[in-house]
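Colleague: have a look at this prediction, sequence included:
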Amino acid sequence: MSRRRRGLSREERTLWAAVARTVEPLRVEDAVVEPPPEPEPEPAPPPVVAPVKKLRGKGADTAPPRPVPPPQPPAHPPLHPIERRTLTRVARGTVGIDARIDLHGLTQLDAHDRLRGFLFSAQAQGARLVLVITGKGKAGGDPHYGEFAERGVLRRRVPQWLAEPGLRSIVIGFEEAHQTHGGGGALYVRIRRRRGHGVDEP
């Protein structure tokens, strides 16, 4: 079996050519011709790296995205005092009272229910200013009925009820009435105007 002839490596060809240049040939046809150098292999193209999309803003490269907070329920509108000019005009009769309710003599439970129903009805009818009569009363009460028969309890409790969050969509504000309308035993209450399904601001 014949042995396959191995070709010269690049280094061997270079060395042989250097030695051949130092030897003088006997005949021109026997001169060693240096083989042409092999072409250099082309360098491989650099790997293509996809661009990384950066977030805008300071610290965007390191800070994780912030969670979106859940929507907050709308805050109850605050109460506003009735302007002194309006109070003066009401006392003089220049500004009329659209509706009134008399609560004195009722228990707290009945008075609270009637007050809420009265305010909702007044707003639905477009009232702007109403009078709530609580009565002045006196301290103390009937021990048989306890606090439900306490005299003057409505004078203390009605302002608390008017300030409840559940009535902020109806009540803008309230003030003690003038002597001509009951003084400390009554309250002027301003009503928010209702438009469609919403309620406007004062």
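Modeller: Arrived safely, thanks for sending. These numbers were taken from a predicted model, which means no experiment stands behind them. Numbering: from 1, shown residues only.

Colleague: switch to C-alpha atoms for all contacts and neighbour counts from now on
Modeller: Will do.

Colleague: wait, a strand at Val189?
Modeller: Yes - with DSSP: H, G, I helix; E, B strand; the rest coil as the criterion, Val189 is located in a strand.

Colleague: pretty sure it contacts Ile170?
Modeller: No - assessed by C-alpha atoms under 8 Å, Val189 is found out of contact with Ile170, at 9.8 Å.

Colleague: show me what contacts Leu115?
Modeller: Shown in contact with Leu115 (C-alpha atoms under 8 Å, 6 or more residues apart in numbering): Ile101, Leu103.

Colleague: putting a second one here so we can go through both:
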Amino acid sequence: MASERQTKERKLSTDERILWGKVAKSTRPMPGRLADIEAFDEVLAAEARAEETARAEKEKASAASVDPQIPPPPAKQSSGAHHPLERPVKRKIAKGRLALEARIDLHGLIQSEAHAMLLDFLLRAHQRGLRHVLVITGKGSSMGSEGALKRAVPMWFSKPEFRFLISSYETAAQHHGGDGALYIRLSRLKGERL
């Protein structure tokens, strides 16, 4: 009984979360269990956000205890925070002056399939040095749905397996899918010049 309670209260480590993501990608949920998987994914995302917040608080506290005569180091972008694309960049993509180098269409897939395909797509695009891609999630307006992928994909971007791949993302222009698609700017490869 005590060990059962400890198991429920123990948080997953980053490695365990990554392993869970890999296992979840290779399986299909049993009928009626998709809600359980979605709830678990939300718990993992909340834990990741809590860890990031705790880390930021710890860094803030240690920075406050430093000698005020010494200027603080330059602020570094949080590894879990993605910023929207700059307006000029989004405008160039929308008008076709900045090419979308690849695209993937996820709508109609279940979340585990979409997660696996999206991660594979982004890994390959990142390795090839691509910068701007289009991810079509679908709007989810069929049969009163609010779009599971439309909601889930941005949450996945804060997970460890996606975090280092993505620099920023933004809802696409209407002719590229509008609310049912995202422009993604991939992070630069290590050693790549601006």
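Modeller: Nice, I can see it. Computed from a predicted structure; not experimentally measured.

Colleague: tm score of chain vs chain?
Modeller: The TM-score (TM-score structural alignment, normalised by the length of the second structure) is 0.55; 117 aligned residues with a C-alpha RMSD of 2.3 Å.

Colleague: all helices for the first structure, in order.
Modeller: 10-21, 84-92, 108-124, 153-162 (DSSP state H).

Colleague: equivalent range in the second structure for the first one?
Modeller: Following TM-score structural alignment, helix 10-21 of the first structure has no partner segment in the second structure.

Colleague: what's that helix packed up against?
Modeller: Contacts defined by 3 or more C-alpha pairs under 8 Å, 6 or more residues apart in numbering; DSSP states H and E place helix 10-21 of the first structure against no helix or strand at all.

Colleague: buried residues, that helix. List them.
Modeller: Buried residues in helix 10-21 of the first structure, defined by neighbour count with 16 or more other C-alpha atoms under 10 Å: Arg13.

Colleague: can you check the second one too?
Modeller: Applying a neighbour-count criterion of 16+ other C-alpha under 10 Å, the buried positions in helix 84-92 of the first structure are Leu87, Val90, Ala91.

Colleague: the second structure: matching residues for that one?
Modeller: Using TM-score structural alignment, the partner range for helix 84-92 of the first structure is residues 87-95.

Colleague: about what we covered before: out of the buried residues of helix 84-92 of the first structure, which is nearest to Pro78 of the first structure?
Modeller: Leu87 (19.6 Å; C-alpha to C-alpha).

Colleague: please, where are all the strands along the first structure?
Modeller: 99-102, 129-133, 171-176, 186-191, 194-195, 198-199 (DSSP state E).

Colleague: and of the ones you listed, who's closest to Arg21 of the first structure?
Modeller: strand 198-199 (105.8 Å).

Colleague: show me what that closest one is packed up against.
Modeller: Judged by 3+ C-alpha pairs under 8 Å, 6+ apart, strand 198-199 of the first structure is in contact with no other helix or strand.

Colleague: contact partners of it?
Modeller: Here strand 198-199 of the first structure makes contact (C-alpha under 8 Å, 6+ apart) with Ser169, Arg192, Arg193.

Colleague: need the contact list for the one residue sitting closest to the centre of the second structure.
Modeller: In the second structure, the residue lying closest to the centroid (C-alpha atoms, centre = their mean) is Phe157, at 0.3 Å. Neighbour list for Phe157 of the second structure: Arg163, Ile166 [criterion: C-alpha under 8 Å, 6+ apart].

Colleague: what do you get if the cut-off is 10 Å, keeping everything else the same?
Modeller: Ala45, Gly80, Ala81, His82, Leu119, Arg163, Phe164, Leu165, Ile166, Ser167, Ser168, Tyr169 (C-alpha atoms under 10 Å, 6 or more residues apart in numbering).
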